[in-house]
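Colleague: output the structure for:
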Amino acid sequence: MPYPTPDDIAKAAPLIAPHIRATPILSVPPEALGLPVPITLKLEHTQVTGSFKVRGAFFNMLTRTVPAAGVVAASGGNHGAAVAHAATKLGHKSRIYVPRAIAKEEKLRRMRAFGGEVVLTDGSVAECMAEYAAYAEDSGALSVHPYDSVPTLTGQGSVAREIEAQTGGIDTIFVSTGGGGLIGGVASYFRDRVKIVSVETEATNTLERSLREGPDIDVSASGVAAGSLGGPRLGIDSFEAIRAHVDKAILVDDAATYAAAQRLWDGTRLVGEPGSAVALAALTSGAYTPAPDERICVLLCGGNAEPDWFTHP
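Modeller: The predicted structure is shown next:
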């Protein structure tokens, strides 16, 4: 099977546990967010580097040989921060390639603060990925792919296992999708035991378009969530898990994303980055109507953004 099993993920969890946070959940009553049902928020944006990505970064480096050249990654920010942090903590060098067109200063600061060497690239996200891959081949550095590898999916899937243990069980989970590493890991763990809903913006519709057209696409991401969810295509292993186990693909617009972030702040005093707000926007925009007794979890995937980003659309 091209993607991890639930047992693979269960075995990975204790290996990475000393290096990450077991992030909390928050039960939110209907009136707080103006929804018809209560929901559970998984506060993964409070992870040690501000996003779920640190799970996969550590699992890659703890289970693969890291050469003297260190590690290399491509990222809009969250994956780069995670790789830089994990590499520094484990005593390795790291180089992160970032597309200049979607680079956000807050995320660049995070990557550098965690010890990564940041290389800004011109052109598209796909061209950035090509530059990073070429450096990995030329230098011998360990490539830590943001979404297209089984170790990455295995590490990211640990968040689903954590949610299940914390909640005692859910019916539906809402996950923002970029390259598919997070939702691929979640799908690999939950399989068909939980309804898995992907949420993207109309301008970052990698998964929704892949399900319609097949995986051989090149999405030019734009809009408010491009820095979080701007994958040009889904990973091969991610796509297999998604095609097998993701139940629904929802698109929201940028206005709904800003509104969801504002409602999250007003109702809970939590701030996430645009990628986190996208998942919530499926509910706050009315794109998804839950059943009266549906046990819903929204995964707030990251928090690496200026804290007032949603106040000036």
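Colleague: CA atoms for contacts and neighbours, from now on please.
Modeller: OK.
Colleague: pick out the residue closest to the middle of this protein.
Modeller: The residue lying closest to the centre of the chain (C-alpha atoms, centre = their mean) is Leu182, at 4.7 Å.
Colleague: which residues are in contact with that one?
Modeller: Leu182 sits next to Phe52, Tyr147, Leu153, Gln156, Gly157, Val175 when contact means C-alpha atoms under 8 Å, 6 or more residues apart in numbering.
Colleague: just give me the neighbour total for the fifth one.
Modeller: To tie it back to what came earlier, the one meant is Gly157. 32 (other C-alpha atoms under 10 Å).
Colleague: give me the distance between it and Ala12.
Modeller: Plainly put, Gly157 is 9 Å away from Ala12 if you go by C-alpha to C-alpha, to the nearest Å.
Colleague: then the third one?
Modeller: If you measure Leu153 against Ala12 using C-alpha to C-alpha, the figure is 11 Å.
Colleague: also the first one?
Modeller: Distance of Phe52 to Ala12, computed by C-alpha to C-alpha: 15 Å.
Colleague: the two: which is more packed in?
Modeller: Using other C-alpha under 10 Å, the more surrounded residue of Phe52 and Ala12 is Phe52, with 31 against 22.
Colleague: is Glu164 in contact with Asp171, as I believe?
Modeller: No - when contacts are counted by C-alpha atoms under 8 Å, Glu164 is not listed as touching Asp171 (10.4 Å).
Colleague: thinking again about what came up before, any idea which element the residue nearest to the centre of the chain lies in?
Modeller: Here Leu182, judged by DSSP states H and E, is contained in helix 181-190.
Colleague: please confirm that Leu108 is located within a helix.
Modeller: Yes - judged by DSSP: H, G, I helix; E, B strand; the rest coil, Leu108 forms part of a helix.
Colleague: for Tyr135, which residues are in contact?
Modeller: Counted by C-alpha under 8 Å, 6+ apart, Tyr135 has contacts Val72, Ala141.
Colleague: actually Leu142, not the one I typed
Modeller: Contacts of Leu142 (C-alpha under 8 Å, 6+ apart): Thr65, Val66, Pro67, Ala69, Gly70, Val71, Val72, Ala136.
Colleague: let's compare: structure for the following, please.
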Amino acid sequence: MATRKVKRLYRSDVRQARRLLRGHTRKTPVFHTDILGPRGPVPVTLKLEYLQHGGTFKVRGCLNALLQTRGDKTGVVLASAGNAGIAAALASALRGMSCTVVVPESASHTKVAAMWSHGAEVLWHGTTYAEAHKYARQLAAERGAMPLHAYDLPEIVTGAGVVGLEIEEQVRGRPPVLVAVGGGGLVAGVAVALGLRGRVIGVEPEGAPTLHAALAAGHPVDVDVSSVASDALGANRIGDIAMEVAQRYGVRSLLVSDDAIVMAREYLWREFRIVVEPAGATAVAAIQSGAYVPAPGERPVIVLCGANTDLATL
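Modeller: Reported below is the predicted structural model:
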């Protein structure tokens, strides 16, 4: 069970988020193709979510949260290792609000630059996301600002879930959907959107197994984070909302190595000229490494969730 009681989210909540976000976010396309697995070509559908505003799915959740803001809050404060900060900065700018992002000292310079480009104030604090998050909560209280959470907030999860509704419209049948997992906002949102008829599979780096460890323990637990994808999948604990959703809808977790993630990222560039960050290639790594083997006739959907990366690393 989750460590705190959380509001149960349903498909109707995701549908409400889609209504609010209409005209503010992109309906990202899908691409039907084959990718190379251990036993040859594997038919897949790539959901090109890296084409979203800000290069990340997280814009959906941040905008959903800010569009529902009531009261006199004029500023936003959150902690982020990267993409949530970029999304919050972009969403805040669109809503005419100030944005402060607290980042750990290990934050990607490329992602910090993107936050700045959207007008955010960036503060460095601590060496981990958890330390940055604790300081961000304190800062929000001191400033009377709206605190945002990178992944464990109902509006963040339901906004991300619109990805699932789009996949349902764009792809025939009900194929499995492979989603990278950090704190769990995206995998939870997609699972809620697709409901009991969906099959959602989380894919995690071996060095950041937040969902995998939580499912094994039966509740969220802290994990050590050390992965090439930790600038986006750097949460050290799965969100309580994601945990509840995963248990309710039977979300599985698969682990992939950093080497497999790097190979998948290089493969996407070499074969399709698709540029994603390591987190964006993590779900692809499950197919290429053989961690997930589709059933005969099955064409899984793979969400390419983010593209905020240093091009020099390709």
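Colleague: quick revisit: what's the counterpart of the residue nearest to the centre of structure 1 in structure 2?
Modeller: Using TM-score structural alignment, the equivalent of Leu182 of structure 1 in structure 2 is Leu186.
Colleague: and for Asp218 of structure 1?
Modeller: Using TM-score structural alignment, Asp218 of structure 1 lines up with Asp222 in structure 2.
Colleague: now stretch 3-15 of structure 1: which residue numbers in structure 2?
Modeller: Going by TM-score structural alignment: stretch 3-15 of structure 1 matches residues 8-20.
Colleague: may I see the buried residues of the matching stretch?
Modeller: Neighbour-count burial for stretch 8-20 of structure 2, counted by 16 or more other C-alpha atoms under 10 Å, picks out Leu9, Tyr10, Arg11, Asp13, Val14, Arg15, Ala17, Arg18, Leu20.
Colleague: which of those residues lies closest to Leu48 of structure 2?
Modeller: Ranked by distance to Leu48 of structure 2 (C-alpha to C-alpha), the buried residues of stretch 8-20 of structure 2 are led by Arg18 at 17.8 Å.
Colleague: which helices and strands sit right next to the helix or strand containing that closest one?
Modeller: According to DSSP H and E, Arg18 of structure 2 maps onto helix 11-21. Applying 3 or more C-alpha pairs under 8 Å, 6 or more residues apart in numbering; DSSP states H and E, we find helix 11-21 of structure 2 packed against helix 58-67, helix 154-170, helix 185-194.
Colleague: in which helix or strand does whatever residue of structure 2 lines up with Ala84 of structure 1 reside?
Modeller: Under the alignment (TM-score structural alignment), Ala84 of structure 1 pairs with Ala89 of structure 2. Assessed by DSSP H and E, Ala89 of structure 2 sits inside helix 83-95.
Colleague: ok, which stretches of structure 1 are strands?
Modeller: 25-28, 39-42, 71-74, 94-99, 117-121, 142-143, 172-176, 195-201, 248-252, 296-299 (DSSP state E).
Colleague: ok, average deviation of the shortest one from structure 2?
Modeller: Just to be clear, that refers to strand 142-143 of structure 1. Here the mean offset of strand 142-143 of structure 1 against structure 2 after fitting is 0.9 Å, by mean C-alpha distance after the TM-score superposition for structure 1.
Colleague: do the second one as well
Modeller: Between strand 39-42 of structure 1 and the corresponding residues of structure 2, superposition yields a mean separation of 0.5 Å, by mean C-alpha distance after the TM-score superposition for structure 1.
Colleague: which residues touch that strand?
Modeller: 23-30, 163, 295-300.
Colleague: swap the cut-off to 7 Å and go again
Modeller: For strand 39-42 of structure 1, the external contacting residues (C-alpha atoms under 7 Å, 6 or more residues apart in numbering) are Pro24, Ile25, Leu26, Ser27, Val28, Pro29, Arg295, Ile296, Cys297, Val298, Leu299, Leu300.
Colleague: corresponding residues in structure 2 for that strand?
Modeller: Counting by TM-score structural alignment, strand 39-42 of structure 1 corresponds to residues 44-47.
Colleague: how about stretch 145-163 of structure 1?
Modeller: Taking TM-score structural alignment, stretch 145-163 of structure 1 hits residues 149-167 over in structure 2.
Colleague: could I get the helices and strands packed on helix 11-21 of structure 2 as TSV with distance to Lys47 of structure 2?
Modeller: Compiled in TSV, the helices and strands packed on helix 11-21 of structure 2 are given as follows (distance: least, C-alpha to C-alpha, whole Å):
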stretch	distance to Lys47 of structure 2
helix 58-67	15
helix 154-170	7
helix 185-194	12
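Colleague: pick the most buried one from those.
Modeller: Counting by mean count of other C-alpha atoms under 10 Å, helix 185-194 has the highest mean neighbour count of these, with a mean of 30.
Colleague: distance from the chain centre to it, please.
Modeller: Taking C-alpha atoms, centre = their mean, to the nearest Å, one finds helix 185-194 of structure 2 lying 10 Å from the centre of the chain it belongs to.
Colleague: so that helix versus strand 200-205, what angle?
Modeller: 170 degrees (axes from the mean of the first three to the mean of the last three C-alpha atoms, to 10 degrees).
Colleague: coming back round to it: if I pick the match of Ala84 of structure 1, what's in contact with it?
Modeller: Cys99, Met115, His118, Gly119, Ala120 are the contacts of Ala89 of structure 2 under C-alpha under 7 Å, 6+ apart.
Colleague: in helices, which of these appear?
Modeller: Met115 (DSSP state H).
Colleague: now structure 1: which of the contacts of Ala89 of structure 2 match?
Modeller: With both residues aligned by TM-score structural alignment, their matches' C-alpha atoms under 7 Å, the contacts of the contacts of Ala89 of structure 2 that structure 1 also has are Cys99, Met115, His118, Gly119, Ala120.
Colleague: now restrict those residues to buried residues only.
Modeller: For the kept ones among the contacts of Ala89 of structure 2, buried by 16+ other C-alpha under 10 Å: Cys99, Met115, His118, Gly119, Ala120.
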